[in-house]
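S.K.: Predicted coordinates and the sequence they were generated for:
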Amino acid sequence: MKKLITLASGAVLSSVASFPVLAQSSITLYGVLDNGLVYQSSGGGNSAVRAVPGGLFATRYGFKGSEDIGGGIHVNFQLEQAFSGQTGVATNPADAFNRLAYVGLSGGFGEVRFGLQNSPQYDVLQAAMDPSWVKSIASPMNNFNGLIIRANNGISYYTPTYAGLAAKFMVALRDSSAGTGNGIGFYNVVVQYSNGPLKAAAGYERGDEPGVGAGGSYTLAGGAAAGPGAVFSVFNAGASYGIGANRIWLAYHTENLTNTPKYMQHDVYQISDSYEFSPAAMLSVMYGYLHDRTGKGNNAQEIGLLYEYSLSKATELYTAAGFIQNRNQAAYTLAGTAYSGLALTPGTDTRGIGVGLVHKF
């Protein structure tokens, strides 16, 4: 394996070195601002109206650039920081760029990236699972699922697309300075297919001590946290088919987290439908069912609605609503893309509705 990696690296470097230097660089400043209001209540009598950031998109800004070094080869980089659009405070003030910080190469061979980056599951697979891209209180997949969102020390490879088929691979190395040893702490593989009205993707990821061993951020439904020696594994699959202005979506998610309460071992099934009334207006309906694999009956189900209206190419208004029915000790709540839902008594239902304004630049 070491010889294979060495030969591949040498081949890329040799090909780069053989091209004349015709450097042309570009740098882009970009960002997303998403602010809104949300009302949520639960069967336990807990309710609140809150001003929230990131109901549909995480508020962030970033820089990305590319240099053409000739021969079809580009050097790329991206730096990205998340912050609250309500307060202006960085999501993690200790980090200059807490979402993305990578450099890489792209060309006819595909693309490689090195550094802090999104996992392929988060970056591309979620777009195949429901019309919201697994965002907002309307998405059962967002409220029920755990996922390793991104990782430090990442090395990824994105293949070119052949006949609509592409694959994405990523590993993240452990950081010995954090006291977690060496070697691979996280890996993820995703396969995508897109041909005409059919879009499909599937992927598997595994992280040892997520957020520690792989140095990555991670989110788990139900508020559980990983402890020492924890292993978190996820398989996702999604497909959609377009018929005129209508698109039907199917998605499946299964996850397992060791050395935590067993209710984290579950499967989620979701069916969705989206309809474009016009190029500016779309309504999505999503239904999801969570099955507790432990046999304790901690099941849950949700129905969600999302209406999006584009005021321009850069600005969007949205309304998201959701209702979750929890059973036994299940305590799943309605969470926005970048904010947590209200805590509730296990076994109680919860409902909510939010409105927001998104501007992209």
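M.R.: Yep, that arrived.

S.K.: only C-alpha atoms for contact and neighbour calcs from this point on.
M.R.: Will do.

S.K.: which residue ranges form the helices in this protein?
M.R.: Under the criterion DSSP state H, the chain contains helices at 2-17, 120-123, 140-144.

S.K.: do you know which of the ones you listed lies nearest residue 172?
M.R.: helix 120-123 (12.0 Å; Cα to Cα).

S.K.: which one is residue 209 nearest to, not counting chain neighbours?
M.R.: Computed as Cα to Cα, 6 or more residues apart in numbering, the closest residue to residue 209 that is not its neighbour in sequence is residue 230, at 4.8 Å.

S.K.: Residue 65 now?
M.R.: Residue 65 sits nearest to residue 27 (Cα to Cα, 6+ apart), 4.1 Å away.

S.K.: try this one side by side with the last:
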Amino acid sequence: MKKMRVISAAVLGCISSLAMAQTTLGNSSVTLYGLVDVGFTHVTGGPGGTQNNIASGNMEGSRFGFKGNEDLGGGYRAIFTLEGRFEADTGALSNRPASLGKLPDRLSTATSLGLPAALQPAVSAVAAQLGSTIGVNLGNSLFDRQAFVGLVTPVGAFTLGRQYTPAYLATANFDVMKTESSLALGQLVAIPTSFDIRVSNSLQYGLQKDGLSATAMYAAGEVAGKASASRLLGAMVIYNGNGYSLGGGYNTRNNELGEKSLTTAIIGATLDAGPGTVYGQYASIKDDHPTGLSVIAPTLVAGGLSTTAANLVQNAFINGFKQNARLFQIGYRITSGVHTISVAYNSMNDRRPFNADRSSYGAAYTYALSKRTDLSAVLTHLNNKSPSQDALGGNGYVGGVSASPGQDSSSMAFTIRHRF
């Protein structure tokens, strides 16, 4: 059998780093690496009007990490990765969007949810609680980005811990922006989230043979007495040919009751054309049993609301957070010497009764000062079709919501990024 060359989930996740410090002992090594990304943003359309900020994570989330590798002989290697985020503008480990805990009006107004106006106090209480969970690493986990250990063998790599999901690896590969900046496809599906980016308690198998790369993942929900609750399954396959690539990915997750919840399927391709490369992808998003909402009714009953009214509110939020959408991106990327130019058009077709369609388009330019340091400028405009209320963020932070349904949002960002 031809020997297979194995790649880890970290490589498939498009993690770019240059070693600054490496310690070698015998046949093993530990590498310190990271990335600092910070710059100026000018965003319009938010609840507070135009926002001018110094922000971390405009192009990529700032991070630091450790990677270990030990040659065990016979084609076997032990590996580990520990990677944490930080905010280069404040030094914090987490961040909240400019709109803080505000949900879109369609998810926080009783009448929009199909409920009597008299239930607005209960709706507001639930919306405030759900809104408090919007942000990045709000639990301040030290290694929120990645934390896994694994064994590379002649027939594949097995890794266990907190890792990128297969569907996210696929969409990142076929995103013309590689998920960077406000121009990335994922900016259209932040609330509610349509991609499980990372998952804890996971076992992943990955391999690469010639131009074929593949991963398969099982993530345990670890809910006592419910083996299927909060479980995630996923797989990804990508083939890189001469001047083209194609492939896809799939994730499906259960909610806390064991019901099938968020399911994401992606297909994509790239094609070298002229001086650059065309990128395209199409994704299907489906969620009939949203996660984490089964506690709404018991909480409201404990607060004094009748069981009947509490169930009405819970069911309304479940219907409101259901997802049925199609995502599409087409883009073109040119790299010439120290210059990289990307353009993209993204769309989200919401197939629910809300019909909260949205789209974005723009351009990004990066100038490489060196192999480790670059400057970037990104201009993005987002069109919200009422009742859509999306707002633009960056790779390292959520944009939140716009001021009102149908309010468009624009973003202009200038960033310096250094890898170490």
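M.R.: Great, that's in hand. No experiment lies behind these values; they were computed from the predicted model shown.

S.K.: Do you know the score for how well these two fit?
M.R.: The TM-score (TM-score structural alignment, normalised by the length of structure 1) is 0.82; 319 aligned residues with a Cα RMSD of 2.3 Å.

S.K.: just to revisit the earlier point, residue in structure 2 paired with the residue nearest to residue 65 of structure 1?
M.R.: In structure 2, the residue paired with residue 27 of structure 1 is residue 30, using TM-score structural alignment.

S.K.: Just want to check the distance between its match and residue 152 of structure 2.
M.R.: 16 Å (Cα to Cα, to the nearest Å).

S.K.: Tell me which of the two has more neighbours.
M.R.: Here residue 30 of structure 2 and residue 152 are compared on neighbour count by other Cα atoms under 10 Å; more neighbours surround residue 152, at 25 against 19.

S.K.: Show me what the longest strand along structure 2 is packed up against.
M.R.: For structure 2, the strand with the greatest residue count under DSSP state E is strand 28-46. With contacts taken as 3 or more Cα pairs under 8 Å, 6 or more residues apart in numbering; DSSP states H and E, strand 28-46 of structure 2 sits against strand 21-25, strand 49-56, strand 63-73, strand 409-419.

S.K.: the inter-axis angle of it versus strand 21-25?
M.R.: 150 degrees (axes from the mean of the first three to the mean of the last three Cα atoms, to 10 degrees).

S.K.: Which positions in strand 28-46 of structure 2 come out as buried?
M.R.: 30-41, 43-46 (16 or more other Cα atoms under 10 Å).

S.K.: how far does it sit from the chain's center?
M.R.: 15 Å (Cα atoms, centre = their mean, to the nearest Å).

S.K.: Can you provide the mean distance from that strand to its aligned counterpart in structure 1?
M.R.: Superposed on structure 1, strand 28-46 of structure 2 shows a mean distance of 1.0 Å to its aligned residues (mean Cα distance after the TM-score superposition for structure 1).

S.K.: What's the match for residue 169 of structure 1 in structure 2?
M.R.: Matched across to structure 2, residue 169 of structure 1 falls on residue 216, judged by TM-score structural alignment.

S.K.: Quick check: chain neighbours aside, which residue is closest to that match?
M.R.: residue 235 is the one closest to residue 216 of structure 2 (Cα to Cα, 6+ apart), at 4.3 Å.

S.K.: what residues are up against the residue mapped onto the one you found from structure 1?
M.R.: When structure 1 is aligned by TM-score structural alignment, the residue opposite residue 235 of structure 2 is residue 189. By Cα atoms under 8 Å, 6 or more residues apart in numbering, the residues touching residue 189 of structure 1 are 120-121, 167-170, 203-205.

S.K.: 10 Å instead, please
M.R.: By Cα atoms under 10 Å, 6 or more residues apart in numbering, the contact set of residue 189 of structure 1 is 119-121, 156-158, 167-171, 202-206, 235.

S.K.: Mind checking which of the residues you listed are in strands?
M.R.: Per DSSP E, the contacts of residue 189 of structure 1 map to strands at 156-158, 167-171, 202-206, 235.

S.K.: so what's the aligned residue in structure 1 for residue 175 of structure 2 up against?
M.R.: Correspondence of residue 175 of structure 2 to structure 1, assessed by TM-score structural alignment: residue 130. Each residue near residue 130 of structure 1 by Cα under 10 Å, 6+ apart is listed here: 139-142, 238-240, 247-251, 270-274, 284-286.

S.K.: what does residue 25 of structure 2 give?
M.R.: Shown in contact with residue 25 of structure 2 (Cα under 10 Å, 6+ apart): residue 70.

S.K.: what does residue 40 of structure 1 give?
M.R.: 46-50, 321-323, 333-335, 341-342, 350-354.

S.K.: Same question for residue 229 of structure 1.
M.R.: 208-210, 213, 258-259.

S.K.: isn't residue 277 of structure 1 right up against residue 283?
M.R.: Yes: in this structure, residue 277 of structure 1 is within contact of residue 283 by Cα atoms under 10 Å, at 7.8 Å.
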